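Visitor: Predicted model and sequence below, questions to follow.
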Amino acid sequence: LRVWLDGAGGKVAKVETINDTLLECRGLLFAHGSLYANANNSKALYRLRDTNGDDRLDEVTLLKKTGGGVGHGRNDLALGPDGMIYLIHGDSVQIPEGSSFRTPPLAETFRREGHLVRTDAGGTRWEIVSTGLRNPFGIDFNPEGEPFTYDADNESDMGLPFYRPTRVNHLVSGADYGWRQGGNSWPVHAPDSLPTTIDIGHGSPTAVKFGTRSNFPPAYRRALFILDWAYGRIISVHTVPRGASYLCRAETFLRGRPLNVTDLDFGSEGAMYFVTGGRKTRSALYRIRYTGQAVNAEPPTSQERARAEYSRRARILRLELERWHQPGTGPAVLDPIWLQLGSPDPWIRHAARTALEHQPVASWRDRALGAAASPALLALARVGGAEDLPKVVGALTGLDYGGFGVRERLEMLRTCEVCLRRMGSFGEETRTGLISRFEPHFPARRPDENRELARMLVTLGSPLAVPKCLALLAQAESQQEQLHYLELLSRAGGSPWTMPQRMTFWRSLVRARAFDGDRSLAGYVDGIRKRALASLSAADRLTLGELVEWKGGERVPTPEAGGRKLVAHWTIGELSRGLAGVEGRPSFTRGKEMYAAALCVHCHQMGATGVPVGPNLTAVASRFGRDDLLEAIVDPSRVVAEVFRNHVIVMAGESRETVMGRVIQNDFRQSVVTLATNPFAPWQITRVAKNEIASHEISPVSPMPPGLLDTL
C-alpha cells in the first residue's frame, strides 16, 4: 500500500494498492529507481518498476527464489553504503543458490542458520556476508556504514545451558554468530565467533532503525531503535565506539499495552512512524514527534575524541582485513594477516583469521603448525584437509596448556573440539596425551573455561572427569550450570563410577525436574535420564531403586474431565459486549480460578506457573488487545504460529497408522522425525522413521480446542 497524509500530517488522506499478489512482504526498499520486496510467503525477492512514467509500478520482476520455510523467513531489506541491497533471513530460509561466501569455506554440510546476504541492483550477484543467526528480522546501517540487527531467542530453550537471549549483533564480514538448532549453538565465548554487542533478554524482535534521520535530541539521533513485538516496547540502544566495534546501553523508549510493534521508519521531517499488528491482530500506524526546542550535541571531551579516533583506526584496519575475505587474493597478504592474528581486539583478530581461512591452505599450513596456541591453528582445524587434522592435534599435545592466558587456553580447547568433530575420534596415544595436558588444570578459576575443560575431558574419557564434574555440579550457582554438568555426566557412562557418585548424580537429576524453563526443558532432562540409564547395569538399577524410576515431569495436575457443566456456547460478540459493561476493579483471585477452570494452565505458562506447551502468556497484554485475545481464545484455529502447529503423519503399509503431534526435531541429517504427541505430557515423544512415512502434512487446526470458555 501507498499512504498519503494530509497537509498537517495528522490524518490519512489517500490509500493506494501498489500490489496485492506478493505474499507477506516483510522487507520493502526503494532504491535504484525501483521498489524491492522481500516476499516471505512467495519465497522470493522481487523488483517493481515504473516503466512508462505514470507513477505506477507496472513491472514486477522475480529476482531470486529462495527455498525453505516461512516461519523464520525472508525479512527486512536495507541499502548498504556500497550501493548493494542487503537481505536479512531467518533460519527457515535456505542459502540462495549460486551465492559466494565471505564466511569461511567450512568443511560442513548445509546448516539451517539465519544469514545476511547482499545482491546488486539487478539481483545477478549474490554473496553471503555473515551467518549463524536465528531469526533476525530487521537490519540497518549506522552513520559509519556498519550493519546491525536484533536477533531472536529460542524461547523454548529458556532455562537450558545453551539458551541465548534476544540480542543486538554488529554484523561484520565473514562472521558466524554460532546459532545452531537442537542445542548445538556455539558457546558465546567461542573464539571463532564474535561477542554479543548487547543482550536484551526475553522478547520477539522485529524491525530496527537508527535515528540518524530523526529530529530527536542528539543521543537519540545516534541510537539504534529496536522493536519487541512480544513485550510491546520500542528500545533505544545507545552505541559508543569501542575498538573495531561498539559498546552499547539499552533503555525502554516507549511501552504500551498492547503495542505489538512490527516496523518503523523516520519521515523527511524527522518524526518516527511505526506500525503495529501481526498474527491477524488489529493494525495501526503511529507517529512520534519531537516538539521541544532544538538541542545541540555537547562537544566531545578529550577522552571521547581519543576513543573515537582509536576506534576509527581500528575499524579501518578491520575493513582492510575484510577485503581479503574472498579467494584468490595472493600470497602477499599473508604477512599483514599474520600480524593481526594476535590482536587484543577480538573483531580484528576474527577478521584476520577469516582472511587466512580464505587463502590456499598450502600457502600457510607449515607456518600455522609452528605457531604456539595461535588462531592459525584453529583456522587449520576449521578449513584444512583430513590429512591436516592429526598434525594440528599433535601440535596441541606439544603445548604447555598452563603457560598460556585464558584466551589462548579457550582457543586450544576449541581447536581440539573442532578436530575431534571432524575426525570422529582420536588414537589412544593422542587421547592420553591430551588428557595429560588438560587434566591438571581442571577445575580452573573461570566458569567458561571449566565448561570447556569438562566437555573435552568427558569426551576424551578422563578417569577424573566424573569426580571433578560432580564437584562442580555441587558448587554450581545456576540451574543452567547444573544442567550442563548433568548432561556431560550422562555421557560419561564409559568412565569409572562409584555407587556414591551415582547416587549423587541421580539425586541431582531428580531435583532438576523442578527447574523453571520452557517447552524444551522436560525433554532435555528426560534425555539426560535416558542416556544415564542406558549405562547402568541391572544391579546398579536395583541399588538406585526409585531414583531411576521416575516418569515425566508434571508441573500441574492432569486435567479432570466432566468437572464443569455447559453454560453457553459463547461467541466473540457476546463476550465482547459483556465485558464492555463490566465496571470496578477486577478480582485476580477469581481470574486465577477461571484460568485453571478453562484449562489454560495445562498448556500455557504465566510467570513460573503452568506448562509451556503453547505460547507463553506472561506478557500477552503487551501484544494483544482485549478483542484480539477473545478471538484467539474463542477461535484458536484462526491464527496458529508455525512453531505450535500439529503435524499429521500417515505411515506407509496396510495399517496407514496416523501420528499427530508437534514436531520437536526434524533435522535433515536425521532418519527420524520426533514429535510430542500429548499436549498434557510434553515430555512424551514419538519417533517416526522417515522412510516409513506415506504422507506428512501440517494441520490447519489449532492444538488448542474451541469452547474452553463455555463452562464459565
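Guide: Here it is on my side, so go on. The structure presented is a predicted model; accordingly, all values stated were derived computationally and were not measured.
Visitor: Could you use CA atoms for every contact and neighbour count after this?
Guide: Will do.
Visitor: Next up, the contacts around the most centrally placed residue in the chain.
Guide: The residue lying closest to the centre of the chain (Cα atoms, centre = their mean) is residue 134, at 3.4 Å. For residue 134, the contact set (Cα atoms under 8 Å, 6 or more residues apart in numbering) comprises 72, 90, 91, 113, 114, 151, 152, 153, 154, 179, 180.
Visitor: hmm, try it at 7 Å
Guide: Contacts for residue 134 (Cα atoms under 7 Å, 6 or more residues apart in numbering) come out as 90, 91, 113, 114, 151, 152, 179.
Visitor: got another, please set it beside the one above:
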Amino acid sequence: MKSLLLSARTGTSVSRLARVAGRSILRAGVVAGLLSASLVSSTPASAAGLGVTPADQFKVPDGFEVELIHEVAADTEGSWVSLTVDPKGRLIACDQSGGLFRIDMSSGKAEVEKLDIEFVGAQGLLCAFGSLYANVNAREFPCGLWRLTDTDGDDQYDKKEHIIPLNGGSEHGPHALILTPDGERIIMVAGNNTNLPENIAHSRVPEVWDEDHLLGRMPDARGHNANRMAPGGFICSLKPDGSDIELIATGFRNPYDIALNRQGELFTYDADMEWDVGTPWYRPTRINHVISGSEFGWRNGTGKWPAYYPDSFGSAVDIGPGSPTGIVFGYGAKFPKKYENALFISDWSYGNIHAVHLSEDGSSYTGSYETFATAAPLPVTDLVIHPDGALYFAIGGRGTQSGLYRIRYTGDLSADETKPAAVTADAKQLRELRHRIEALHVDDDALNVSVEDAIQLAIANLGHEDRAIRFAARIALEHRSPAAWKDAVLNAESGQAKILGVVALARTGEASDQVDAVNALQSIELEMLTADENIDYLRAAGLVAIRLGGFSDSQREALLDKIAGQFPSGVDSLDRELAIMAIYLNAPGSTESVLAAMQNSPSQESQIHYAMALRAAKEGWSQDLRRDYLAWFNEMKTARGGMSFGGFLDNIKKVTVDALSDEDKQSLADVLAKPKSTAEVAAGPPREFVKEWKVDDLVNVVSDSARKPNFENGKAMFAAAQCYKCHRMGLQGGILGPDLTSAGGKFSPRDMLVSIIEPSKVISDQYGSTQFLTEDGEVVTGRVINMRGKELNVMTNMLDPSSLTKVNREGVIQTRESQVSMMPNGLLDTLNEEEIADLVAYLRAGGNANHAIYTDPIATK
C-alpha cells in the first residue's frame, strides 16, 4: 500500500517543519551504525565514482529484467538524447552535442559505430521513406528538420537536406518525429521556444490565439520566457519532403515526444514549470490527448490557463512533477498484455519510466499510471520498442553519463490471463462522430460537404455531453465566417451550446458582435447550469470583454445581477472564476468577500489565486482591508514553493504597494516593513503531546460507525497538519505527495492509520528516495530531480522543493534505496482521539461534506 501522507506535524509552523524535514544530510560518523549494514549490501560504484547506473539497481515489476547494453563513452560518444530503429533492426542514437551512432546487436552484444556524417544534436529521429529524418535542437548546428539519405548504397548517410529550418538551441526546441497512422506523413513536436514553421499550408488550430486574461497576467518572477507568447509549443504534420505543413495543436510547454495508439489517436507528455510549484498556475506534467485543432493553454508566468477552461482541452492523466522525455506505446513488445498496451513515458529528472494505462472516456481518454522502472540517477532520454520484443532506452542529456539499456520480460507469457480492454461500441461511435466533425477543421474550399451542412453538424454538437466533441464542434465553427453561424448559435436552445457559441464568436468576431454576444449570455439562466457550465459561462463573458470590447454600464449591471449571491459557491474552481469576474465588474463588496475567501481557504494555491485577483481590485478598499491583505504576504513568508514562488508573491504585493499614497504607506508601515526571514520566525507554541499513538490504539476509534464525525473539524485538522503543502484533496493542495481525494475508496481506516503512523512501512516507488554515501563521509537522502554533467541536484525536503543539495557523482561511493519515508513520524502524537477520528473520516470522505460518512444515519448499537 502506498504511503498516503507526507504532511507536516499538526500544530507546528511551516518553518519549524522545514528544519525538521530538511535534516537529510547526515554525517556518516553519526549514522554509520544505522546504515553500514544496508549500504554494504548495495552495489558499489566504479572507482571513478557513481559511473553509469548499474542494471541491478533498477526496480521493475516481477518477471522483468533490465540489462545494461552499452556504457556510453563520454569522451568519444557523448551523451545520447534520441533513439530510433532502422530498417535492418539496428538502433540509431544521437549525442546532444556530437554525432550519430548506430548500434548493431545482431551478434549478441552492442557494436557501436559512429556514422560518417557531420551531424549534431538531433532530439528526434525517424527512419522512414528511405531516409533518416533528424530534428536538430542545438546551438552549434542549424536547427530544424533534416533528411539524411544514402545515395550510393554504402550503408552510410552521405546527403543531408535542411527541409524545415527552425529556431532552436534551448531545451524547448524541435523534438520528436513519428509517422501518421496511414504512414504517408510525418508528425513533429516542438517546445514553446520554437517559432512556428514558415509557410504553414493549413492550420487545424484557428489562427486567432492570444493571451486572454481578464485581469492580466504577470511574467515569471525570474524572467524565464517572459517574452514568449501564444501559441507556445506545437505539433504539426508534413509531407516526406517537408512541404504541405499542417498545424495540428498548440498551447504546450515542452513536450519531447509523441505517440499514436491503435485507434490512431495522438498523445504527448507535456512538461510542468517546476518554478511554479505551490502556485495556482502550476500545472503538473501530464498526458495530453491531442485532438484536431486543440489548444492546451500554456502561457508564460502566471498566465497558464486552468484545465477547466472550455477553450483549453486539458489533460487525460496528470502525472506530477518531472521532466518529460521519450514516450512509446508498448505495442509489439513481448510483455504481458497490461504492459504491451501501456503508454511508456520517461521522466528525465526523477529517474522514472512510468506505464500509463489509458481507458476510454467517451470520445477521449482518461487513465492511471504506475512506475514501471526506476533507479537513481536515471536521466531517461528516449525509448523504443524493438522488433525483438524488448524495450530499449537511453539515459543521458546535459552532458550526464549516458548508457543504453534493455528491458525484457523473462516470465511465462503463456500464464498471462490479462484481457486487453475492449473497445466499446459507444466510445467507437463517439470517436467516429468527433472525427466527422474534425474533418471540418479545414477551409471552406477543402470541405467534403457543403458549408451549410458543416455548420449544421457543428452547431448540433456544441452542447454534446462529450467534452471532446463539444471542443471539435466549436473549432469547426471557428473555421467558418461568424456571419454564417452567429444567429443560429446565439439562439440555440441548449445553454451550453449558446455559451460555447459565444466563446467562438468572441474569438473570431468583431467589436460589432459584442452586443449580440452579451445579450445571448443574458438570456441564459445560470441556476439551470452545472458548476462546470457556470465556469464556461464566466469564461465566455470574459472573452467577450477581452476581445470584443468592455461592458457598458447597463451590461455590467446585468451581469452583476446574474452572478449576485453565487460567491462563494463552495466549488473551488468556480469560486476562482467568480472572484475574477466580480473584481473585473467592480462588484459591490467584492474586495471584502474575496479577501475573506483568501483568508479562509485552507489551500495555499487558492489563497494565492485570490491575492493575485485582489491586486486588480478597486472597489471598497478600507485601511483595515489593506492591512489584512498586506499582512497576508508576511504570513506567506513561511510558505514554500518552486524557485519563482517568493518572487511571484513579491511582485503581486508590489502592484498594491506602488499604488498607495505616501500617507497610506506611512499608516501601513508596520505591515509594509520587511518581515523577519524565515529562519528568524519563531516556530510558535507546539500542540501539547498527547500520546505516541500506535495503530491498534486507534483502529476502533476511526472505525466506529456509531460516531458521527465532524466535517469541519476533520478539514481543520487536515489544514492544521499542513497536509495541503504536499497533498491534493479535490482541486486544492500540493502535488509532491499522492492525491488523497480518492484514498477513501482504496484504503480501509486501518490502512490509513498505518500510512500515517508507520510511513516507512511501505514506501511507494513514486515517492521513494535514495541514499548517496559520499567519499567525504556524508549520506545524502532525497530524490534526484536535476543534473548536469557530473552534478546531481537532490531534493532533500519535500516541504521546500526549491532547496536542493548538490552531489558530485564522482564522489559517490555507494547508493541504496532509502528505507525511511520522507514523510515524518509522529504526525498524530499531538492529536486526541476525537481529532484523529475526524481527520481519518475527512480522508475517507475525500474532503466531500456530502459524503455518506456525514449524511447517512449513524448505526445504532
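Guide: Perfect, I can see it now. What you are looking at is a predicted structure, and each value in this text was computed from that prediction instead of being measured.
Visitor: Just give the TM-score of the two.
Guide: Remark: TM-score between the superposed chains equals 0.77 [TM-score structural alignment, normalised by the length of the first structure]; 585 aligned residues with a Cα RMSD of 2.8 Å.
Visitor: just to revisit the earlier point, return the subset of the contacts of residue 134 of the first structure lying in strands.
Guide: Among these, DSSP state E puts 114, 151 in strands.
Visitor: Format the contacts of residue 134 of the first structure as JSON lines; extra columns: neighbour count and distance to residue 319 of the first structure.
Guide: JSON lines is the format used below for the contacts of residue 134 of the first structure (neighbours: other Cα atoms under 10 Å; distance: Cα to Cα, whole Å):
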{"residue": "90", "neighbour count": "27", "distance to residue 319 of the first structure": "26"}
{"residue": "91", "neighbour count": "27", "distance to residue 319 of the first structure": "27"}
{"residue": "113", "neighbour count": "24", "distance to residue 319 of the first structure": "24"}
{"residue": "114", "neighbour count": "30", "distance to residue 319 of the first structure": "23"}
{"residue": "151", "neighbour count": "26", "distance to residue 319 of the first structure": "23"}
{"residue": "152", "neighbour count": "26", "distance to residue 319 of the first structure": "27"}
{"residue": "179", "neighbour count": "25", "distance to residue 319 of the first structure": "24"}
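Visitor: Make sure residue 28 of the first structure is indeed in a strand.
Guide: Yes: under DSSP: H, G, I helix; E, B strand; the rest coil, residue 28 of the first structure sits within a strand.
Visitor: about what we covered before: with the contacts of residue 134 of the first structure in mind, which one is nearest to residue 673 of the first structure?
Guide: residue 91 (18.5 Å; Cα to Cα).
Visitor: from memory that closest one sits against residue 110, does it?
Guide: No: using Cα atoms under 7 Å, residue 91 of the first structure is not in contact with residue 110, being 11.6 Å away.
Visitor: Burial check on the residue nearest to residue 685 of the first structure when sequence neighbours are not counted, number of neighbours?
Guide: Ranked by Cα to Cα, 6 or more residues apart in numbering and with sequence neighbours excluded, the top spatial neighbour of residue 685 of the first structure is residue 676, at 4.5 Å. Residues contacting residue 676 of the first structure under the criterion other Cα atoms under 10 Å number 23.
Visitor: now for residue 676 of the first structure: what does it line up with in the second structure?
Guide: If you follow residue 676 of the first structure across to the second structure using TM-score structural alignment, you land on a gap.
Visitor: so residue 676 of the first structure touches residue 687, yeah?
Guide: No: between residue 676 of the first structure and residue 687 there is no contact under Cα under 7 Å: 9.0 Å.
Visitor: Neighbours of the equivalent of residue 325 of the second structure over in the first structure, how many?
Guide: Alignment note (TM-score structural alignment): residue 325 of the second structure maps to residue 206 of the first structure. Each residue near residue 206 of the first structure was counted by other Cα under 10 Å, and the total is 27.
Visitor: same thing with residue 201 of the second structure?
Guide: Neighbour count of residue 201 of the second structure, defined by other Cα under 10 Å: 11.
Visitor: Could you check how far the residue mapped onto residue 446 of the first structure from the second structure is from residue 643 of the second structure?
Guide: The criterion is TM-score structural alignment: under it, residue 446 of the first structure has residue 571 as its aligned partner in the second structure. Residue 571 of the second structure sits 29 Å away from residue 643 of the second structure, going by Cα to Cα, to the nearest Å.
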